[in-house]
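S.K.: Starting from these lines, generate the structure:
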Amino acid sequence: MRILLHDFGCYAFIIPLARWLADQGHQVLHLSAKELVGPRGTPVHQEGDPPGLAFDTVRLGHPFTRYALPRRMLDEYRYGRGLARKSLEFRPDLILSANTPPLAQAVAFQNARRRRIPCVAWVQDIFSLGAAPMVERLPKPIAALALAALRRLEFGTLSQSAGLIVIAPSFLASLQAHGVRQPMTLVQENWAAPTQATLERQKSWADTQGIGGSKIILAAGTLGRKHDPALLARLASDLTKDPEVRLIIVSEGPGRDHLETLKTARALPNLILLDYQPAAQVPAMLASADIGIVQLNAVANGMSIPSKVYSYAAAGLPILAAIPQTNHAAWLIRHYGLGLVVEPDDHPGFIAAARRLLEDASLRQACGAAGLAFTGQHGNIAAIGGRIMAFLEEVRGLTPQD
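M.R.: So this is what the prediction gives:
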């Protein structure tokens, strides 16, 4: 089968899936957004890669706009056209599209349906449910119309897809509540794999950053509207009592900019702000940390599950989470003993949980070991790939062919 695997965010865990699918004899084109600013995997050929694996990108010519709605919608449209052109060149038998913004996905899927190519949407986030803060900047009547149109676009595209992959059962309820009742649906959690740096527990990254020997609390990834930078600043303020502790934020964008302002205003020398690190450095970065922070605001519950839970667990990193207790990630952390969870608005509880993890080495060790065990149980790419491939073959078999 010729499979176009569109990985908009270029997630590190999806690239091995492309490689595994090609190992099974399929022709696989892994596509990602060239100019999306954020943490990225490394979509490049490795020695021993199967001949049927190819990597390419969709380009806009400028960074993808995240937070300014009119410019974002224009970028989404242009991106969808670019994705459709790549599809036309590759001529796939099936498209699997992960975490693609609604308008871009609608444009690409509409083009594919005209050519009778089945399209499977891999739902990592429900964009329109989190768009309210961005849309509310518009005048009220226009904002209401824009939000309704965005939801019709997203849920309509998902309803018309040939199949859906969702990352937790809770997503099914959210989609069904908005009229999406797709009979061809697979629930497949995200995953991560242990890295060599994790197993060796090297501290090279911290030494390079000039913070070797410190206790490191790490928050790495996007700081967007689903997160609370002020909570991180409050934690940094509390940690000034302990000169050996550093709070490292690895991010870019408005949330990072806000933390820059707070760092200066509150004189927080222990708050270290870094840009996104090259993918090759991420394993060493995770191995250098003692605790990993996961955030998700209450407004984003039901539309998002922090994937950092999987990457931190795979690194043997104890998790400090400020996320709704009903979120699937919170259940994972509690059920498997991966760390400590508090509600996102419980700032005193968050700081107390951080203190508990910092002061209890045996707890950190137990959480780290639980993370590696969890990853061993849930991160088998052959088992995951087999489930996804069987689903894709079933979807294709139900799609009328020319």
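S.K.: From here on, just use CA atoms for contacts and neighbour counts.
M.R.: Fine.
S.K.: center of the protein, which residue is that?
M.R.: The centroid of the chain falls nearest to residue 307 when counting by Cα atoms, centre = their mean (4.9 Å).
S.K.: Residue 381 versus the closest residue in space to that one that isn't next to it in sequence, what's the distance?
M.R.: Ranked by Cα to Cα, 6 or more residues apart in numbering and with sequence neighbours excluded, the top spatial neighbour of residue 307 is residue 190, at 6.9 Å. Distance, residue 190 to residue 381, by Cα to Cα, to the nearest Å: 11 Å.
S.K.: likewise residue 184?
M.R.: Counting by Cα to Cα - residue 184 and residue 381 are separated by 22 Å.
S.K.: Then residue 159?
M.R.: Counting by Cα to Cα, the gap from residue 159 to residue 381 is 28 Å.
S.K.: What ranges does the stretch 201-350 of the chain have for its helices?
M.R.: Using DSSP state H, counting those that start in this stretch, the helices of the stretch 201-350 of the chain run over 204-208, 229-239, 254-266, 282-288, 308-314, 328-336, 347-359.
S.K.: How about the first one, which residues are buried there?
M.R.: When neighbours are counted by 16 or more other Cα atoms under 10 Å, the buried residues of helix 204-208 are found to be 204, 205, 206.
S.K.: Now tabulate those in CSV and tack on distance to residue 282.
M.R.: CSV is the format used below for the buried residues of helix 204-208 (distance: Cα to Cα, whole Å):
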residue, distance to residue 282
204, 11
205, 9
206, 12
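S.K.: which one of those is nearest residue 169?
M.R.: Distance to residue 169 across these (Cα to Cα) is lowest for residue 205, with 37.0 Å.
S.K.: What residues sit buried inside stretch 76-85?
M.R.: Buried residues in stretch 76-85 (16+ other Cα under 10 Å): 76, 77, 78, 79, 80, 81, 82, 83, 84.
S.K.: What of stretch 209-218?
M.R.: Quick answer for stretch 209-218 (16+ other Cα under 10 Å): 211, 214, 215, 216, 217, 218.
S.K.: one more to put side by side:
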Amino acid sequence: MELTFGLQLLTAPWYRPDVVVCVSPPLLAVALAATRTQLTPHRPALGVVVHDVYSRALVEMGAESGLSARAVRAVEAFTIRRADGVAVIHEGFATDLVCTFGVDPRRIREVRNWTHIAVPDPAASADFRSTHKWGDDEIVVLHAGNMGTKQGLENVIDSARLAGERGLRVRFVLLGDGHRRTDLQAAGAGVPNLQFLPPVPEAEFPAALGAADVLLVNELPGVAHMAVPSKLTSYFAAGKPILAATDESGFTAEEIAESDAGIRVPAGRPDLLLREAVRLGTDRALAGRLSEAGRRYSDLLLSTTGAIDQYEQWILDLAATRRTTHSTREGEDP
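M.R.: All right, here's what the predicted structure looks like:
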């Protein structure tokens, strides 16, 4: 699908745009768009919004060697270097782009992902909790989003199993979908403190977050700088304490520390994950303080209006740069 879309970019009419903006991933389609801009008369400015750094992912997922890995790095380098401007969703990505690909830091701009959900309605959250039979005496720990390799959700299953063995009223809920879901369900079969839920409609998502006692980010050990979990923006807005099982030097840990909205435990430690889940679910004062901090962080840094304004200015700057370049070239023509 990505290749098909990219090939369409090469042949579709563009009608002389001033700026072309692409979002990576998908990397291959963006690379083909970059190629198209190079071949277009009166070349438009190319802006690339980087959500994930592929080369970093190869390292952290243990696939940094081999022909395919080298090919991916080469494609990513080609694409980023040909961009007139790069927008990153976290300042840590800028470091990788400068050090790995030699991108001029003046061409990089940080624009944070914005919160796309409404503040949960307490009544709707209570209904959601009741519908799914989550008891008032249970601590519900909710992981919402993709179930892939980098999430390392076997750690959550182990924590749920441990809760059952200890007779604790802690329910771990995995809400969403992904290529690892079937395997995870098989691994968690028969674990009473574990529940899988399918993705919910967008309108119902805030209620699902608000129905939980603790919102969970879980990452595979070693995952640190390949991406910033998009779920965090929703978690901050939901006003619930966040529990992050992640590398202490990673972007997720940085976000948790900067926001003061949660607690971090090392990735791959189900015992510590369970211990802190119980603490957040029983210490009302702590949970309240973290929840309020998350809401403040969301309001201050992750507003939709602020992010869109920054993107608008970035695109205007790209267009101005391209017009200046064209004017210079035309003035030099004989």
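S.K.: how about the residue nearest to residue 307 of structure 1, what's its match in structure 2?
M.R.: Here residue 190 of structure 1 is matched to residue 113 in structure 2, going by TM-score structural alignment.
S.K.: Pull the contacting residues for that match.
M.R.: 89, 230, 233, 302, 307 (Cα atoms under 8 Å, 6 or more residues apart in numbering).
S.K.: sorry, back to before: give me the subset of the buried residues of stretch 76-85 of structure 1 lying in helices.
M.R.: 76, 77, 78, 79, 80, 81, 82, 83, 84 (DSSP state H).
S.K.: Can you tell me what the first one aligns to in structure 2?
M.R.: Under the alignment defined by TM-score structural alignment, residue 76 of structure 1 is paired with residue 2 of structure 2.
S.K.: So that match versus residue 8 of structure 2, what's the distance?
M.R.: Distance from residue 2 of structure 2 to residue 8 of structure 2, by Cα to Cα: 10 Å.
S.K.: One more: residue 212 of structure 2?
M.R.: For residue 212 of structure 2, the distance to residue 8 of structure 2 - Cα to Cα - is 43 Å.
S.K.: again with residue 152 of structure 2
M.R.: 35 Å.
S.K.: pretty sure residue 327 of structure 2 is in a strand, no?
M.R.: No. Residue 327 of structure 2: not assigned to a strand; according to DSSP: H, G, I helix; E, B strand; the rest coil it is helix.
S.K.: Could you pull out the helices in the stretch 1-150 of structure 1 for me?
M.R.: 14-23, 69-90, 102-114, 132-135, 140-160.
S.K.: Give me the contact list for the following helix or strand past the last one.
M.R.: Moving toward the C-terminus from helix 140-160 of structure 1, the next helix or strand (DSSP states H and E) is strand 163-166. Residues lying outside strand 163-166 of structure 1 but in contact with it, judged by Cα under 8 Å, 6+ apart, are 119-124, 158, 172, 182-189, 395.
S.K.: now do stretch 316-323 of structure 2
M.R.: So stretch 316-323 of structure 2 is contacted by 18, 19, 44, 45, 46, 47, 84, 85 (Cα under 8 Å, 6+ apart).
S.K.: residues near residue 191 of structure 2, how many?
M.R.: By the criterion of other Cα atoms under 10 Å, residue 191 of structure 2 has 17 neighbours.
S.K.: Over in structure 1, tell me which residue corresponds to it.
M.R.: In structure 1, residue 191 of structure 2 lands on residue 268 (TM-score structural alignment).
S.K.: what does residue 277 of structure 2 give?
M.R.: Checking TM-score structural alignment: residue 277 of structure 2 goes with residue 354.
S.K.: Could you measure from the nearest residue to its match once chain neighbours are set aside over to residue 293 of structure 1?
M.R.: Spatial nearest neighbour of residue 354 of structure 1, excluding adjacent residues (Cα to Cα, 6+ apart): residue 320 at 6.6 Å. Remark: distance between residue 320 of structure 1 and residue 293 of structure 1 (Cα to Cα) = 5 Å.
S.K.: again with residue 237 of structure 1
M.R.: Taken as Cα to Cα, the span from residue 237 of structure 1 to residue 293 of structure 1 is 16 Å.
S.K.: more neighbours, those two?
M.R.: Neighbour tally, residue 237 of structure 1 and residue 293, criterion other Cα under 10 Å: the higher count belongs to residue 293, 24 against 18.
S.K.: To which residue of structure 2 is the more buried one aligned?
M.R.: Checking TM-score structural alignment: residue 293 of structure 1 goes with residue 216.
S.K.: Do I have it right that its match meets residue 243?
M.R.: Yes. Assessed by Cα atoms under 8 Å, residue 216 of structure 2 is found in contact with residue 243 at 4.9 Å.
S.K.: which ones are touching whatever residue of structure 2 lines up with residue 162 of structure 1?
M.R.: With TM-score structural alignment as the criterion, residue 162 of structure 1 lines up with residue 84 in structure 2. Residue 84 of structure 2 sits next to 45, 46, 47, 107, 318 when contact means Cα under 8 Å, 6+ apart.
S.K.: Quick check: closest non-adjacent residue to residue 84 of structure 2.
M.R.: residue 46 (5.3 Å).
S.K.: what does stretch 312-327 of structure 1 correspond to over in structure 2?
M.R.: Counting by TM-score structural alignment, stretch 312-327 of structure 1 corresponds to 235-250 in structure 2.
S.K.: how far does the matching stretch stretch from start to finish?
M.R.: Span of stretch 235-250 of structure 2 from end to end, Cα to Cα: 18 Å.
S.K.: same question, stretch 336-349 of structure 1
M.R.: Start-to-end, stretch 336-349 of structure 1 (Cα to Cα) is 21 Å.
S.K.: Not counting its own residues, what contacts it?
M.R.: Contacts for stretch 336-349 of structure 1 (Cα under 8 Å, 6+ apart): 231, 295-298, 313, 318-325, 330, 332-334, 350, 353, 364, 366-368, 370-371, 374.
S.K.: What are the buried residues along it?
M.R.: Buried residues in stretch 336-349 of structure 1 (16+ other Cα under 10 Å): 337, 338, 339, 340, 341, 342, 343, 344, 347.
S.K.: Distance from the chain centre to stretch 33-51 of structure 2, please.
M.R.: Its chain's C-alpha centre and that of stretch 33-51 of structure 2 lie 25 Å apart, by Cα atoms, centre = their mean, to the nearest Å.
S.K.: Mind telling me what residue 67 of structure 2 corresponds to in structure 1?
M.R.: Using TM-score structural alignment, residue 67 of structure 2 sits opposite residue 145 in structure 1.
S.K.: Can you report how many residues lie near that match?
M.R.: Residue 145 of structure 1, neighbours per other Cα under 10 Å, totals 11.
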